[in-house]
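J.: Quick check, what structure comes out for this input:
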Amino acid sequence: MLAAMPDSAPSPLSSGGASPRDGGDACPGTLRLHRADDGALARVRVPGGVLSPDRADALLAVAGRFGDGELHLTSRGNVQLRGLDAECGGGPADLLGAAGLLPSAAHERARNIVASPLAGLDGSPSVSGWLSELDGLVCGSAAAATLSGRFLFALDSGRGDTDALGADVTLIAEGGDCLLRVGAADEVFRLPAADGPRAALLAAETFLRAARDSGAWRVKDLPDDVRATLVRTTGAAAGSAVHRPRPRTAKAPAPGLVTAPDNGTTVAAISVGVPLGRLAPAQWRLLTETARRYGNELRLTPWRGIVVPGPFGQTGQSGQTGRTRRSEHAAEALDALAAAGLITGPDSPWTGVGACIGHPGCAKSLSDVRAEAGAAVGPVGRLPVYWSGCERRCGHPHGEWIDVVVTPDGHRISHVRGEHRDPRPAVRDDPAALAAAVAEARS
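T.: Below you'll find the model as predicted:
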């Protein structure tokens, strides 16, 4: 049995011995649980967000047997299980391991890989080969086991969506080549696509050596001179340099039907949003059965949504009649998901609304921000909005958004654009005024 460790357990040491980071990485996993106010919390890494229906069933079984029954999506396309019994021991890890969700106990918190959810569906190239190879390389590297749970790889199909997330190492598809970005550097390095996963791992291992004395968890935490040296060192081993600034805004897949690029009528996937990233058992089962019936895969997105790839309809259908019938299947599936309370179109008032877990799940939160976000839901805004119960802003988006933070003086609302923050006066103890202020800021 794989026993779960308390969140106070020390982090693994690198081969270089003791580090300033030793014992400080509190990111939860499946083997190291986090003690929250609503019970223990497990974070299950799902590289690329890709789940088979059978593995989705295993996650639901663990949530129901050991937790509160719900599944919570994270801003990295992973799944959190909350309300776990502190005495559950290695039970969750055993079930998840049997389902293939825990291939390496030593690397389970290092398997942080996000991928473009629409890769291979909307005309952009597939990154599935990169994903499986990189995950295998990470799990096979002794050094990678010492990466913190915060370190992030991103695989971008050329859409610029995951490139905008500020990952530590990013691979970008471009034609038959690959671009490698380290941190947020404007300089990327071109290399053959087949060499991308190994180059990404080598960049991460080079970071670990650079971070040994600084105590940095991520590339952005390195001193400026060390970070610049890391980029140069990685570039020298990778390929020719190309100037390519990182996109400023990460765009989530639009909810609704995703059409293939052939003629704009063939449905390649269904995209749905999940209000506040929280899925009840019935919603999860419906999504799983939809995937099992049509494409046999779920893709969890870094924007707390889910893409279900097709094909939608019976095999052997072809021609205009076949395309029409497949579109009807997709529309029927989308209607069922909408009836279950998921976001299936851009006109949903929940579109772009996010929040941390808030009170009572988190002791640091000053308010029940999920309830407040729900009470303030109104017309769809131009900008997304994220509610945080404290200054930590756990799970906040990237790029441009409206930031609502609870402080002892009230709710502070800011317009965030990259590193720039435009604060507004705090709103105190007036739900109607708060809802109006948020709606105005989003417009």
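J.: Please make it C-alpha for all contacts and neighbour counts, starting now.
T.: Fine.
J.: how about the helices in this structure?
T.: With DSSP state H, the ranges of helices along the chain come out as 53-66, 91-98, 128-139, 196-211, 224-238, 281-293, 319-339, 369-376, 431-442.
J.: Could you also give me the structure for this next sequence, so I can compare it with the first?
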Amino acid sequence: MSRDRADRCPGVLRPWIADDGALVRLRLIGGTLPTRTLAGLLAISAEHADGDLWLTSRANVQLRGIAHENGCLDPRLVDAVAASGLLPSPAHELVRNVMVSPLSGRSGGRADLRPVARAYDDLLRADDRLAALSARFLVVLDDGRGDLIDRSLDLGAVAVDATHAQVRIGSHHWGEVVAADELAPALVALAHRFLLARGAGESAAWHVDELPDQGSALAQPHHARDLRTHIAALPLPHGMIGQDDGRRAEHLAVPGGRLTPDLAATVLARADEEVVVTPWRSLILPDLPDLPEDAEPACP
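T.: You can find the predicted model right below:
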């Protein structure tokens, strides 16, 4: 694919101007959103946007309907987002795109890939050169259950056992099987190789699949796909889900991905310390206490 411009994916420091006002996207690593931050975002939206939070298919959150002056946002909104912890590196704001199996480390799956996601984000933000990645460059980590196996991606991995995962390079190539603690550095090294291969200026590739032979050069030496990565998961049902530690998680539908203040109040009343935004534009409320044996289960 031949590009003739840089991507325009929005962020707090680069809003998209729509018919109903400015739109900003807030990146969540693996969809993780502390409940205190969720409450803060609702207050920010009430003051500066349309009052709702909008969930995306990349497990992020958007604010819409924001007042602006010639494309410039109220500095108080930017300051409030920064104070919430969702803007840890302004230079890397747009490139912190990491998806993880939403139940990883809590229910099912072969491995907990949340630490890998955090480690990758730490390395990303510590590296000035990686701020040059496209805002659409995406890392996808499937914990071996197969719920993200069909997602388009630039880099990623699929867990093959509790401590190892096979690297993915674009949609068509596979790398080596590495230990989980080596996975984040391996992905960062591949991101650097992509930057060298993609070209420069506005014609530079956004994605690995746009490179010659869909990024085959990044995958050298070539590796066969591990048989253990041939997995797929059924759609995650809404309602209560048992966690491996005996507690529960609740998968809550968010119609149209629109988290209204009323629905958010229900979420905050039920949730523990964090919620997880899913790639299906829904929410998981994890780490809920188990029900007493004689109690009636809550309605989903």
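J.: Any idea what the TM-score comes out to?
T.: The TM-score (TM-score structural alignment, normalised by the length of the second structure) is 0.89; 291 aligned residues with a CA RMSD of 2.3 Å.
J.: Which one of the helices of the first structure lies nearest to F153 of the first structure?
T.: helix 196-211 (7.9 Å; CA to CA).
J.: Name the residues of the closest one that are buried.
T.: Residues of helix 196-211 of the first structure classed as buried by neighbour count (16 or more other CA atoms under 10 Å): 196-208, 210-211.
J.: For the stretch 101-250 of the first structure, which segments count as strands?
T.: 113-115, 153-156, 169-174, 177-182, 187-192, 240-243 (DSSP state E, counting those that start in this stretch).
J.: is it possible to export those to CSV including distance to R232 of the first structure and mean neighbour count?
T.: Formatted as CSV, those follow (distance: least, CA to CA, whole Å; neighbours: other CA atoms under 10 Å):
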stretch, distance to R232 of the first structure, mean neighbour count
strand 113-115, 23, 28
strand 153-156, 19, 30
strand 169-174, 14, 26
strand 177-182, 10, 25
strand 187-192, 10, 21
strand 240-243, 10, 14
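J.: quick one: which of those is nearest V44 of the first structure?
T.: strand 113-115 (12.1 Å).
J.: how close does the closest one sit to the second structure?
T.: Compared with the second structure after the fit, strand 113-115 of the first structure shows a mean deviation of 0.5 Å (mean CA distance after the TM-score superposition for the first structure).
J.: Give the aligned range of that strand in the second structure.
T.: Mapped onto the second structure with TM-score structural alignment as the criterion, strand 113-115 of the first structure occupies residues 98-100.
J.: From the centre of the second structure outward, give me the first residue you hit.
T.: M99 (3.5 Å; CA atoms, centre = their mean).
J.: residues in contact with that residue?
T.: 29-31, 58-59, 117, 138-141, 279 (CA atoms under 8 Å, 6 or more residues apart in numbering).
J.: before we move on, the earlier item: can you put the helices of the first structure in JSON lines and add distance to G160 of the first structure?
T.: Below are those laid out as JSON lines (distance: least, CA to CA, whole Å):
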{"stretch": "helix 53-66", "distance to G160 of the first structure": "28"}
{"stretch": "helix 91-98", "distance to G160 of the first structure": "32"}
{"stretch": "helix 128-139", "distance to G160 of the first structure": "16"}
{"stretch": "helix 196-211", "distance to G160 of the first structure": "17"}
{"stretch": "helix 224-238", "distance to G160 of the first structure": "20"}
{"stretch": "helix 281-293", "distance to G160 of the first structure": "26"}
{"stretch": "helix 319-339", "distance to G160 of the first structure": "26"}
{"stretch": "helix 369-376", "distance to G160 of the first structure": "29"}
{"stretch": "helix 431-442", "distance to G160 of the first structure": "23"}
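J.: quick one: which of the ones you listed is nearest H107 of the first structure?
T.: Among these, helix 128-139 comes nearest to H107 of the first structure, with 5.7 Å by CA to CA.
J.: Which part of the second structure matches the closest one?
T.: Across the second structure, the stretch matching helix 128-139 of the first structure (TM-score structural alignment) is residues 114-125.
J.: ok, how many other residues are close to P292 of the second structure?
T.: By other CA atoms under 10 Å, 8 other residues sit near P292 of the second structure.
J.: go on, D422 of the first structure?
T.: Neighbour count of D422 of the first structure, defined by other CA under 10 Å: 11.
J.: what does D54 of the first structure align to in the second structure?
T.: The pairwise alignment with the second structure assigns D54 of the first structure to R36, based on TM-score structural alignment.
J.: how far out from the middle of the chain is the match of helix 128-139 of the first structure?
T.: Taking CA atoms, centre = their mean, to the nearest Å, one finds stretch 114-125 of the second structure lying 12 Å from the centre of the chain it belongs to.
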